[in-house]
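Engineer: Predicted model and sequence follow; I will ask about them next.
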Amino acid sequence: MGVRVLKSGIMTTVQDLGRTGYQSQGFSVSGVMDVRSFKIANLLLDNPENEAVIEFTLMGPTLEFTSETIIAITGGDFQPHVNGNPVKMYTAIYMKKGDILSFKGCRSGSRGYIAFSSYLDIPVVMGSRSTNLKCGIGGFKGRRLMDGDLIMFRIKRRYLPYFLSRSLDLDEFSSDEVTLRVVMGPQKSKFTKEGIETFLNSEYTVTSEFDRMGCRLEGPFIAYKDTSDIISDGIAFGAVQVPSHGKPIILLADRQTTGGYAKIANVISVDIPKLAQCRTDQKIRFKQVTVDAAQKLMLKEEKEFSSFREKIYTPCKEVLECRLVAKRIGKLFADK
């Protein structure tokens, strides 16, 4: 059995870390927008790091569970409820057959993630379970989830390892202004000195043109030397293009594989989740860092994930006491 979609919410899809190795053939990587929230969701359930989840935007889905499982909800604060009763984000939640998961509204952030201990029964297409909406492949029938869809589970997994805490106390997305750290891009020489200074010292605003493909920003004109056009080349996750209108566009999970506009910079990996959780009219600033600094920040985040694992997978006091009692009883019988 599995989970039935009663109400699909907005842009609700199945995603994992994406479909790598096929950009040269024109297939976007796709995958989750907020890799950090995705990894934490699977971590809370002791899932494989790349296990597929349900990603939703601005409005969460309503799901009915047709069998028992355990879930974890991460990302923005969507006020999750089970059978009308509020439940915590960033915690393992036991779901019984017939339980209804719903969301009241988004108080912070803009994207949420639901991981499942029983694993979604989604076929692997070209090495990934991610939904590629433009090509209509992967995920659930190559499309967003719709009312009435039923996704089966691959395994029966209704228990978790002994935990110190099945939850993490995180408040991820509360800042009104977001600073995105960037490494300057491969075509920075296409821009004037004044244009680069404008980019790094101005405030930009997230527009309504913000989806899984990219985020268009409104703000001061970024001056280029002759033209912002280039011979098309590859595009990385978080690349900041500047077309002829001089306003930056940050390319995201469903980005095109190549592009013909100059890239002034690239948002570093650890900061892309902050952008993924932004909303329309949110203010953004850019800060230049070196490649070495970006790598150190990534290593720092990996250490943070390791600390989460240590917290989650340490046996709790009650378990240790039970083990001690069992050991003493075993010793007592052995002595007899």
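Structural biologist: Everything's here; your move. Numbers count the residues shown, from 1 in each chain.

Engineer: all contacts plus neighbour counts: C-alpha atoms, from now on.
Structural biologist: Fine.

Engineer: give me the element Ala294 is part of.
Structural biologist: Using DSSP states H and E, Ala294 sits in helix 291-312.

Engineer: which residues are contacting stretch 228-236?
Structural biologist: 190, 242-244, 251, 255-262, 266 (CA atoms under 8 Å, 6 or more residues apart in numbering).

Engineer: Now, of the residues you listed, which are buried?
Structural biologist: The neighbour count (16 or more other CA atoms under 10 Å) marks 190, 242-244, 251, 255-262, 266 as buried among the contacts of stretch 228-236.

Engineer: buried ones in stretch 24-35?
Structural biologist: Across stretch 24-35, burial judged by 16+ other CA under 10 Å covers 27-35.

Engineer: Out of the buried ones among the contacts of stretch 228-236, list just those in strands.
Structural biologist: Using DSSP state E, the members of those that fall in strands are 251, 258-261, 266.

Engineer: tell me which residues of the strand or helix carrying Ile231 are tucked away?
Structural biologist: Assigned by DSSP H and E, Ile231 belongs to strand 229-234. By neighbour count on 16+ other CA under 10 Å, the buried set for strand 229-234 is Asp229.

Engineer: can you pull out the helices in the stretch 151-300 of the chain?
Structural biologist: In the stretch 151-300 of the chain, the helices defined using DSSP state H, counting those that start in this stretch lie at 193-201, 272-276, 291-312.

Engineer: same for the second one, what does it pack against?
Structural biologist: If contacts are counted by 3 or more CA pairs under 8 Å, 6 or more residues apart in numbering; DSSP states H and E, helix 272-276 sits against helix 35-44, strand 177-184.

Engineer: Could you say which of these is packed most deeply?
Structural biologist: Among the helices and strands packed on helix 272-276, ranked by average contacts under mean count of other CA atoms under 10 Å, first place goes to helix 35-44 (a mean of 24).

Engineer: I'd like the next helix or strand past it.
Structural biologist: That would be, after helix 35-44 and using DSSP H and E, strand 53-57.

Engineer: neighbouring contacts of whatever helix or strand comes next after that following strand?
Structural biologist: Sequence-wise, the next helix or strand downstream of strand 53-57 (DSSP H and E) is strand 62-65. By CA under 8 Å, 6+ apart, the list of residues contacting strand 62-65 from outside reads 2-9, 95-103.

Engineer: ok, second structure coming up, stack it against the first:
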Amino acid sequence: MNKRVKHNTDNYLTVIKKNGLCSIQDLGRLSSQHLGFSAGGVADEYAFLFANYLLGNDQNSAQLEITLGQITFKAAQDCTIAITGADCSVYINDNPIKNWQAHQVSANDIIRFGQPKEGLHTYLAITGGIQSQQWLNSQSQTSTENRLSFGATAIVEGSKIELLNTCFASKEHNQHTAHINYKRQLTPSLFYNNIQETLILRFIPQPLFLGLSSKEQDLLCAHLFTISSDSNRMGYRLSTLPEKIITTITNLPKPTLSKPVTFGAIQLPSNNQPIVLMKERQTIGGYPVLGAVIQSDLFKLCQLRPGNKVQFMPTTLNFAQQQLSALYQKFN
């Protein structure tokens, strides 16, 4: 289960300064929950897939997920990078570079990330991907597994991020990738449009929500929830439910046994403050569940900070599947 790789000592990025969070992420260990381990994986799959798309990488090529920026790298040798997600006003040496683009880096160049004004997660992809130890067929790091010494060690100042031999894109590769990107224009601003105002979280209702009257359902969906300061990669905690429906919710039948939980589940603990489960969620839970937020909206939710507002809107499983399929097809 714990796969080791042969490290290349010639190709790496060195972390020379770090104030924010940084971890290696891919699409996660999707078949591990029955073993009691979180699926983990990249928080914002849209930004992650976009970065690999820019470089012509495999969709699951591991990247660095940088939370709130404030990190600096030094390149040991030439490499080709792409940066997506929250705009950290990145510099290569003294030259500002643009987000959502690929860039060439030379040996001994310094790549410096500032703190983003909006958003949380920024993605640094390298041509060919990152080389690191796997755990359960994934390179993704989670806080729990880092504490248990599973997978690659946590990234700190002085860490060397190992790259593959293909880290520098050839002229032919760049021409091929530019041709693909020219033919398939993607517009990130459309995907993240207005999420900093009020993000509408479309969700698939569960019996707890369906047990409310239509008036109470409308009241819950019209309510503006505020993201709490104790939100993280495990779950986004929200402000309290509307007072007028708390009594009804309290009196509805609740589960008596714990059961498996899913990405996006809207749990309702006894304090009536909903929790939307995210990538590092636990594997089982006993809280009642209002529904499950569709995945394409979760990739936007993970970019919001405490104080941002969200609303809920019920939808169907078929719609959720169509939205996710359409997102993935953009990067095929």
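Structural biologist: Happy to help now that I have it. Every value quoted in this text rests on a predicted model; they were computed, and no experiment measured them.

Engineer: Please dump the helices of the stretch 151-300 of structure 1 into a markdown table; it should also carry distance to Gly214 of structure 1 for every row.
Structural biologist: What follows is the helices of the stretch 151-300 of structure 1, written out as a markdown table (distance: least, CA to CA, whole Å):
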| stretch | distance to Gly214 of structure 1 |
| --- | --- |
| helix 193-201 | 18 |
| helix 272-276 | 10 |
| helix 291-312 | 22 |
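
Engineer: Turn those into CSV, columns for distance to Thr91 of structure 1 and mean neighbour count.
Structural biologist: Formatted as CSV, these follow (distance: least, CA to CA, whole Å; neighbours: other CA atoms under 10 Å):
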stretch, distance to Thr91 of structure 1, mean neighbour count
helix 193-201, 38, 16
helix 272-276, 19, 22
helix 291-312, 10, 14
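
Engineer: quick one: which of the ones you listed is nearest Gly75 of structure 1?
Structural biologist: Judged by CA to CA, the one of the helices of the stretch 151-300 of structure 1 that comes nearest to Gly75 of structure 1 is helix 272-276, at 9.2 Å.

Engineer: Can you name the residues that contact the most centrally placed residue in structure 2?
Structural biologist: Nearest to the mean C-alpha position of structure 2, by CA atoms, centre = their mean, lies Ala43 at 1.0 Å. By CA under 8 Å, 6+ apart, the contact set of Ala43 of structure 2 is 121, 233, 278-279, 299, 302.

Engineer: rerun that using 7 Å as the cut-off
Structural biologist: Going by CA atoms under 7 Å, 6 or more residues apart in numbering, Ala43 of structure 2 touches 279, 299, 302.

Engineer: Reformat those as a markdown table; add distance to Phe150 of structure 2.
Structural biologist: A markdown table is the format used below for those (distance: CA to CA, whole Å):
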| residue | distance to Phe150 of structure 2 |
| --- | --- |
| Lys279 | 17 |
| Phe299 | 26 |
| Cys302 | 24 |
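
Engineer: Please name whichever of the helices of the stretch 151-300 of structure 1 is nearest to Thr57 of structure 1.
Structural biologist: helix 272-276 (9.9 Å).

Engineer: So which bit of structure 2 is the closest one matched to?
Structural biologist: Here helix 272-276 of structure 1 aligns to structure 2 at residues 298-302, judged by TM-score structural alignment.

Engineer: What lines up with Thr122 of structure 2 in structure 1?
Structural biologist: By TM-score structural alignment, Thr122 of structure 2 lines up with Gly112.

Engineer: residues near its match, how many?
Structural biologist: 28 (other CA atoms under 10 Å).

Engineer: repeat for Lys88 of structure 1
Structural biologist: The tally of other residues near Lys88 of structure 1 (other CA under 10 Å) stands at 17.

Engineer: Could you do the one 10 residues further on as well?
Structural biologist: The burial count assigned to Gly98 of structure 1 is 14, neighbours taken as other CA under 10 Å.

Engineer: quick one: contacts for it?
Structural biologist: Residues near Gly98 of structure 1 by CA under 7 Å, 6+ apart: 64-66.

Engineer: What about these, which one has the most neighbours?
Structural biologist: In the contacts of Gly98 of structure 1, the most neighbours by other CA under 10 Å go to Glu64, 23 neighbours.

Engineer: Look up how far Gln104 of structure 2 lies from the aligned partner of that one in structure 2.
Structural biologist: When structure 2 is aligned by TM-score structural alignment, the residue opposite Glu64 of structure 1 is Lys74. Going from Lys74 of structure 2 to Gln104 of structure 2 by CA to CA, to the nearest Å gives 13 Å.

Engineer: Kindly report the same for Tyr328 of structure 2.
Structural biologist: For Tyr328 of structure 2 relative to Gln104 of structure 2 (CA to CA), the value is 27 Å.

Engineer: One more: Leu120 of structure 2?
Structural biologist: Applying CA to CA to Leu120 of structure 2 and Gln104 of structure 2 gives a distance of 25 Å.

Engineer: Compare the two and say which is more crowded by neighbours.
Structural biologist: When neighbours are counted by other CA under 10 Å, Leu120 of structure 2 and Gln104 differ, and Leu120 comes out ahead with 22 against 13.

Engineer: Does that one touch Thr84 like I think?
Structural biologist: No. Contact status for Leu120 of structure 2 versus Thr84: not in contact, 11.5 Å apart, counting by CA atoms under 7 Å.

Engineer: Can you name the residues that contact the closest residue to Pro116 of structure 2 other than its chain neighbours?
Structural biologist: In space, and not counting its chain neighbours, Pro116 of structure 2 is closest to Cys88: 4.4 Å by CA to CA, 6 or more residues apart in numbering. Each residue near Cys88 of structure 2 by CA under 7 Å, 6+ apart is listed here: 69, 113-116.

Engineer: Tell me how far the aligned partner of His245 of structure 1 in structure 2 lies from Lys309 of structure 2.
Structural biologist: Matched by TM-score structural alignment, His245 of structure 1 corresponds to Asn271 in structure 2. As defined by CA to CA, Asn271 of structure 2 lies at a distance of 19 Å from Lys309 of structure 2.
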